[in-house]
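> sequence below, structure please.
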Amino acid sequence: MGEKGFYISKPVGVVAIILGVGALATIIALSVVYDQEKSKNNEVSPTNGGTTSNPITTPTPSNEPWDKYRLPTSLVPDQYHVTLWPRLTRNETTGLYIFTGKSTVEFVCAEETDLILIHSNKLNYTTLENGHSARLTSAGGGVAAPSIKHSWLKIETQYLVIQLDGKLVKDQRYHLYTEFTGELADDLGGFYRSEYTENGVDKVVATTQMQPTDARKAFPCFDEPAMKAVFYITLIHQHGTIALSNGMENSKSFPIMEGQNVLVTAFAPTKKMSTYLLAFIVSDFGFVSEITEGLLIRIYARKNAIAANQGEYALNVTGPILKFFEDYYNASYPLPKSDQIALPDFNAGAMENWGLITYRETALLYDTEFSSNSNKERIASIISHELAHMWFGNLVTLRWWNDLWLNEGFASYVEYLGADYAEPSWNVKDLIVLSDVHRVFAVDALASSHPLSSNVDDIQKPAQISELFDAISYSKGASVLRMLSDFLTEDVFKKGLSTYLNKFAYGNTVYTDLWDHLQEAAVANSVALPGTVHTIMNRWVLQMGFPVVTIDTTTGAIHQKHFLLDPESNVTVPSEFNYEWIVPIRWMKTGNPQAQKWLVKKTDTFVDMKTSGADWVLANLNVSGYYRVNYDQGNWDKLLDVLNNSHQVRHKLCDMIIIRTKIIKTVLALDTTKYLSKDMEYMPWESALDNLDYFSLMFDRSEVYGPMQAYLKKQVTPVFNYYKEITGNWTKVPDGHMEQYNQVNAISLACRTGMEECQTLIKTWFSAWMSNPETNPIHPNLRSTVYCNAIAAGGDKEWDFAWKQFKNAAIAIEADKLRSALACTKQPWLLNRYLEYTLDPNMIRKQDATSTIVYIAQNVVGQSLAWDFVRARWSYIFTQYGGGSFSFSNLVNGVTERFSTEFELQQLKQFKADNAEVGFGSGTLAVEQSIERTIANIKWISENEKEILDWFTAEAKP
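Presented below is the predicted three-dimensional model:
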């Protein structure tokens, strides 16, 4: 695709680089950051040197444009010239890290107005010579710009508000110039700082995370995804550091500013793009690079990490994955470079900034000595996910956040395809069933779930936007798009995608635009569908939940019903489709695949699904459809028989364990686990363990637990022995990727269920390491499970050793394994001490605080400690970590997932009431889901506990 029409050729008033703001004004200005935070509703006037916080009372209730969270459509940005100077040392007067900046935005007036609203959050403005915090000029000829009458900051809706004494003229271009100061805080949002120690020296990186609404913390901007523009970025930084941004470095100069020698790096203009994809970073990192077919690929990280070759794996897979997506989309990569950088502090896993992708260290850096095969797979998948966005999301962007699911769900689906291309021997495409489809079924089966697509009007505030970054958007989005690709065929799906990306390049869309293009491709390729792509897919997108499809093979009758974890729960969200789906059914009869069928109404009869004799039916092959299946008892019995006797069919049936439903008897679901002792394959075991995990959560504090452990120990013993044998008594690694995974399952379950041989093995390995900390004898694949079980079996000696190794770990992946294992101890005092550490960034990095609390809650001993801790400290935790954090729903779900008693339900409701004032941020929906899940758990236990106890007791007998 050519770049014609996307660069503005006429001369633009380039920002003078010298930031003449006196350092003192900067310092004073910064104190306002805190005033603003304190006086959330007192509006701040930035017109007196940026140093005042005079409250300007705005009449309330008010319906002024600045009280609304969405920008008016009167102004359209075209390009920005932004110069930023992050200071990587503390300011001696305030003790703060700061940045200063200048920005000129050129915008077009689309409708006459005397008001400029531009997003701004936590920035303080310098008063310019006109006595205001901004200067407005007319761009290139035409009418002179009106002068500024009044300007102020609207804290609640995050605007710089500028009232003019005349109207802006339609179709005329204007320049808005500002100078500002912000804090380079450690809050992981906007322009922020990340700190680390290398070779005994403390270092600071200035870096960014703009998605979804934090570009406005770095410079004033029209911070909505549809407001695309071209960005000219310039960074001022000290000698010995490098500057990176979305574009290629264009020029460097070496002026003296504020009495110091500095570097000024200017970058080539970006493509036309959204503010949330901007990135700029100053660091002293190293990099590895290669040029593939003219494209520059670079991996940046701490110098020591680069010296230890930890960037090599990412460098090796990036080129092939980009090539894969170029072919998949039938569109060439739109930029001259692809930079990827690993940051010591980063809230999400990674962020798809166009041309400069940011990652947690664990998501990008691979070390052959420390990383397991699952770490390697995670790196390949995350790189694939982010590179998929370079086209889908970045080149073509959804108009507003209510369609976030399409952006993230799409990348979450195709990440498996890209990773599979890079590592064809792994068969990662199979894993989407366990990692996404099954994972999200648990959430989407709640009456408090939500549809994929939200109403635009319901998503306005930053916190509402953050809340959308959940399992529904990512995993359900991935699951339904995979189903769509499956019934259209991948070839037709790709053709529709390609025309969609070509038509909307550098523009914005709504999700139905993609449906239009897929529909055209379906028609052009004669795909027979029971309706249009719109009519089929809108049922999966506009209503929450999914159906359970029940097939009666005695008659061929088939019907669908909204699947609910608790069938008595009250679904309060009405659906225009009355919870009826158009369901694609891939199926087989007695091992032979049949032509796909469609269930287009609540009930139907498919005579060819009727069976007799030994024939059986299995529907939803490869779990390609986003629904569950149930059968008549006769067909279940035949399937169980096949499961026990036919190895060939077994791996296709890993979805059969339908636990936690009233649709089939729980003991029938448990019967499907009997064959596991004969099965050495990963998929069936992992599926069973995922489902049995719920039984552990419900019963690890009750009398069911003993017999359950005894049964599982009996089932896992042959598998443990099998892996012991094929690894030559644990001296070598199994060949296959999935076999390596199942070896971990075998050791983990054997140790967890108290097998003495296993426990002796891991204690021996761990003590060998303790007696010689320099050489770790434990294979990276086995470290997580060995560390956890050894710490669980030990006391403070083991814990303190692991803590010391954690603090000294130079490799983030190793630190992460130790961090989760430290939560495995059975000593309450150690767990309480560990909980306290989570609130001290010197002990546990801010990015890891909430997940560490969740690890502790997953331990049956730590559950109540973590819950008490979160309740006691909620307001502190929320203030420190809750602002833009997507991890809050994980925290709420994590500390409450074991809840299954009336008493816990009351505590949960009390917690909700007590903290209504403080709020729950992106965890708001999670609180509702936890209450609903607890009610369902209470019912499920009361109905099933006795039967389950009897089943395990009988089956555990030798």
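> okay, CA-based contacts and neighbour counts for the rest of this
Noted.
> ok, residue 665 to residue 322 distance?
To residue 322, residue 665 is 47 Å away according to CA to CA, to the nearest Å.
> compare these two and say which is more crowded by neighbours.
residue 322 (21 against 14; other CA atoms under 10 Å).
> tell me which element that one falls in.
helix 312-329 (DSSP states H and E).
> what does that helix contact?
Under the criterion CA atoms under 8 Å, 6 or more residues apart in numbering, residues 288-290, 292, 297-299, 332-333, 364-366, 379-380, 383-384, 387-388, 418-419, 421-422, 494-495, 497-498, 501 lie in contact with helix 312-329.
> narrow those residues to those in strands?
Members of these lying in strands (criterion: DSSP state E): 288, 289, 290, 292, 297, 298, 299.
> now the second one, please; I'll put the structures next to each other:
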Amino acid sequence: MAADRDILPDSVKPSNYAISLYDLEYGGDFSYQGTVKIALEILKTTKKIVLNSLQLKIHSAELKTEHTKTEQTVKASDISYDERFQRATFTFDDDLPIVSSAELVVKFQGTINNLMAGFYRSRYKPTVPATASVARDDEFHYMFSTQFESSDARRAFPCFDEPNLKATFDFEIEIPKDQVALSNMPMKDVRKADKSGLQIVSFDRTPVMSTYLLAWAVGDFEYVEDFTRRKYNGKSLPVRVYTTKGLKEQGRFALEVCHQIVDYFSEIFRVDYPLPKVDLIAVHEFSHGAMENWGLITYRTTAVLFDEAKSDQKYRNRVAYVVSHELAHQWFGNLVTMDWWSELWLNEGFATWVGWLAVDHLYPEWDVWAQFVTESLQTGFGLDSLRNSHPIEVPVRDALEVDQIFDHISYLKGSSVIRMLSAHLTVDTFLLGVSKYLQKHQYGNATTNDLWSALSEASGKDVNTFMDPWIRKIGFPVVTIAEEPGQISVKQSRFLLTGDVKPDEDETTWWIPLNLKTGADTSSVKLGALTTKEHTIREIDDTFYKLNADQVGFYRVNYPPPRLVKLGATRNQLSTQDKIGLVADAAALAISGEGTTTGVLSLVEGFGDETNLLVWTQIVNALGHIRSVFSEDEQVSNALKKFTLKLVTPATEQLGWDFPAGEDFLRSQLRALLIAQAGLVGHESVVSEAQKRFKLFTSGEDTSAVHPSLRSAIFRIAVTYGGPEAYEAVKEEFKTTTSLDGKEIALLALGRVQTPELAKDFIEFNFSDAVAIQDKHSGASSLAANAKTRLTQWEYIKHNWEDVVYKQLSGNMVVLERYVRLTLNKFASKEVQKDIENFFERKDNRGYDRALGVVKDTVEGNARYKERDLEVVREWLGAKGYL
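Now for the predicted structure:
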């Protein structure tokens, strides 16, 4: 084992797996039998072969070697398990010889589980008649698929389950003749099985790849197909979106995105897509958004399917991005893989950035970089402003630690830092460096330094020197400005949301691209970087200046209060990204105490005539957090609602309720956002209209009364003001909806209940079998965001942790970690935080301990913020006439 990680012994190395699965049980225990033949190189004399195995029953293991021209077969005399480290050890009586070619044959039994990890089953309700052999029970049908990242291939077959132990894979599976099997590569052969009605489907050998990228699926599938326009080895590649029967037409939009993006990435990476086909498949139950298995990409249904007539338009944006993100991994992650999980960000940070680059390429009218600033950048800031953050490149010891760093640092801070670097080098130069990196390391593993070397070669700059602190140090800076006539001084220091940075936490000096706009020509940007703790910038036009043009840098800016007011007054000179950044920075600095809540309220007070969706999204987010923190004070809470109502009313009334044909995508989404916001803070006519439309829709009198993109707004408003009757109607909508996004929308709306009794009913419903494991966090997070119900939910968690919460969710730690974080991080009370700490103090928190650290920092920061600013906010609201 390496000193910093728990890895397998280096005595053997795999080169190929031949996997055969058979005797699949389609009911009862959902078991299956398997044989895996692993071609090995034995590198050191040993009596033991150690590999990964989890929840498998191994029947036998034998090793075939060719030694001194004689083939020998020896059986393992002992098979033992280490459950903690998820390993099986095969012990042989005699030393195994050092040979370049050996074959380990393992026979085993596994389970097609319901944990959304390994080889698992997904339940669904069919929309058309299914083939006779489909697994089913009284209520659901089942499809089978895999999820192996990060360390769950070991749940499906014994293997050397580490990213740098790459090998090729041959796969075959026995299935009913009327079903479809898929895998990474095209189908090679179909032959009759010994049992009647069954066939064995085998697939072509894969390229060299990591175990976590292997995939297969079995079910009652159909597909829509297109082809790349670009030629690969003289032929266009087939591109397909697979679904269970009855849903394939909803894959058309993803299909259109997919074939274009495969060609786009092949062009900009200067490396052709390396496999002979691209399959996307919708999986009914899925713990993540999607998974980049090479050649067979799996997706949550709402991340790949879109119904032009019934889907909320916001899902069009989601599908385009998630499809692009996963396709980026086909090169960055699959063709070249990080050496170890500590460098997960190499996969996820890059795929996030280039995924948005691809969406911008296809849909420039969507203004996706402004969306990036208001969603990805701000969310990355949120986690990285806590003590319990971690560096982008973080030490990882074992599998339980791996799952917890699939977080906002790896994805969103990682992508934000790449965006900052690519802007500095220029996107073209950056992509040239990426191409060099891919070509040099293809079919192998690489490190962060390998990427920096390629980018340095392409740009002629020492990328490692100025990027190293961003990757290997925790946190990010705030640049504080002091003004003098004709000049400003800038000072960098670490930003913490709690506002209590200690000297030993502020030792990093970041390379900070200042990107200064100043003077009348606000489109002109002066480049230059802050590379020391403090610096003075001369020749500043006092009439206007703005740092961090277009919010490209991963840092916040703290302006003197009068300058913040001036920037708000001249906001029409700012880009959309700059407006978003101005509001977001002011809101974050208010929480830390380096700014004030009254400063934020004064700033956004003048934004009533704003017309941009993404600026409004940031304003709504900022005000939502302020209302949440001060929600326990009824007087201030009601006054903040009045403030919000006055701010959003003109724009809401101007937009109205109708969606004109051919309307701009962003404008239609703005209508949905503002109607929801106005209704939830008490706009009487909006509430009345929403309730009228809700009754027409849920009664069946007029199902067209609720536009698909207004379901979320109208359902949430209805539940907020409609009591038990509206609550039950939305619950019924959850149970009966045939819309793919309908269950998610209904769950989020149900979290708007206003009484402890309804909250408790919803929590119990959320943990019933009616709600899939993958969706339980949606309703829970909605309850947590609701000041009237978050304490009820915490009490339920405390009293039902072992028997309900942990029991249902701990089978997949990704789901449990997400649930813990989202249900507990909205409190603003030191007493509640102490209660949380006491509750978890004596428990085994492995797998979600990072979530508890995030909760601690967030709640303590909120509590400190509330104590500091409550009376100042009350005074300001009173002076403005809102009390």
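> got a TM-score for the pair?
Remark: TM-score between the superposed chains equals 0.93 [TM-score structural alignment, normalised by the length of the second structure]; 855 aligned residues with a CA RMSD of 2.2 Å.
> returning to that earlier point: the very next helix or strand once past the helix holding residue 322 of the first structure vs the second structure, mean deviation?
Per DSSP H and E, helix 312-329 of the first structure leads on to strand 337-343 as the next helix or strand towards the C-terminus. Once the two models are superposed, strand 337-343 of the first structure sits on average 0.6 Å from its counterpart in the second structure (mean CA distance after the TM-score superposition for the first structure).
> go through strand 337-343 of the first structure and flag the buried ones.
337, 338, 339, 340, 341, 342, 343 (16 or more other CA atoms under 10 Å).
> check stretch 620-640 of the second structure too.
Buried positions in stretch 620-640 of the second structure, judged by neighbour count with 16+ other CA under 10 Å: 620-631, 636-640.
> just to revisit the earlier point, how about CSV for the buried residues of strand 337-343 of the first structure, with distance to residue 238 of the first structure added?
Compiled in CSV, the buried residues of strand 337-343 of the first structure are given as follows (distance: CA to CA, whole Å):
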residue, distance to residue 238 of the first structure
337, 24
338, 24
339, 21
340, 22
341, 20
342, 21
343, 19
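> closest to residue 28 of the first structure among those?
Checking the buried residues of strand 337-343 of the first structure against residue 28 of the first structure by CA to CA gives residue 343 as the nearest, at 30.5 Å.
> residue 299 of the first structure against residue 291, yeah?
No: judged on CA atoms under 8 Å, residue 299 of the first structure makes no contact with residue 291 at a distance of 12.0 Å.
> which of these two has more neighbours?
Per other CA under 10 Å, whichever of residue 299 of the first structure and residue 291 has more neighbours is residue 299, with 27 against 11.
> need the counterpart of the more buried one in the second structure.
Aligned by TM-score structural alignment, residue 299 of the first structure pairs with residue 241 of the second structure.
> what sits against the nearest residue to its match once chain neighbours are set aside?
Take residue 241 of the second structure and drop its neighbours on the chain: the residue closest to it by CA to CA, 6 or more residues apart in numbering is residue 280, 4.7 Å away. Neighbouring residues of residue 280 of the second structure by CA under 8 Å, 6+ apart: 239, 240, 241, 242, 295, 296, 297, 298, 299.
> what separates the last one from residue 293 of the second structure, distance-wise?
Translated: residue 299 of the second structure. 10 Å.
> who's in contact with stretch 650-666 of the second structure?
With CA under 8 Å, 6+ apart, stretch 650-666 of the second structure has contacts from 313, 366, 608-613, 668, 671, 674-675, 678.
> show me which of these are buried.
313, 608, 610, 613, 668, 671, 674, 675, 678.
> want to throw these into CSV with secondary structure and distance to residue 800 of the second structure?
CSV is the format used below for these (DSSP: H, G, I helix; E, B strand; the rest coil; distance: CA to CA, whole Å):
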residue, secondary structure, distance to residue 800 of the second structure
313, coil, 38
608, coil, 45
610, coil, 46
613, helix, 41
668, helix, 42
671, helix, 40
674, helix, 37
675, helix, 37
678, helix, 36
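> mind listing the helices for the stretch 501-650 of the second structure?
561-569, 576-592, 597-604, 613-629, 634-655 (DSSP state H, counting those that start in this stretch).
> and residue 392 of the second structure, how many neighbours?
Neighbours of residue 392 of the second structure (other CA under 10 Å): 29.
> quick one: what helix or strand has it in it?
Per DSSP H and E: nothing holds residue 392 of the second structure, as it lies in no helix or strand.
> now it. Nearest residue, chain neighbours left out?
Nearest to residue 392 of the second structure is residue 471, by CA to CA, 6+ apart, at 5.0 Å.
> which position in the second structure pairs with residue 386 of the first structure?
Taking TM-score structural alignment for the superposition, residue 386 of the first structure sits opposite residue 326 in the second structure.
> and the nearest residue to its match once chain neighbours are set aside, what does it touch?
Spatial nearest neighbour of residue 326 of the second structure, chain neighbours left out: residue 292 (5.0 Å); criterion: CA to CA, 6+ apart. Residue 292 of the second structure sits next to 213, 298, 326, 327, 329, 330 when contact means CA under 8 Å, 6+ apart.
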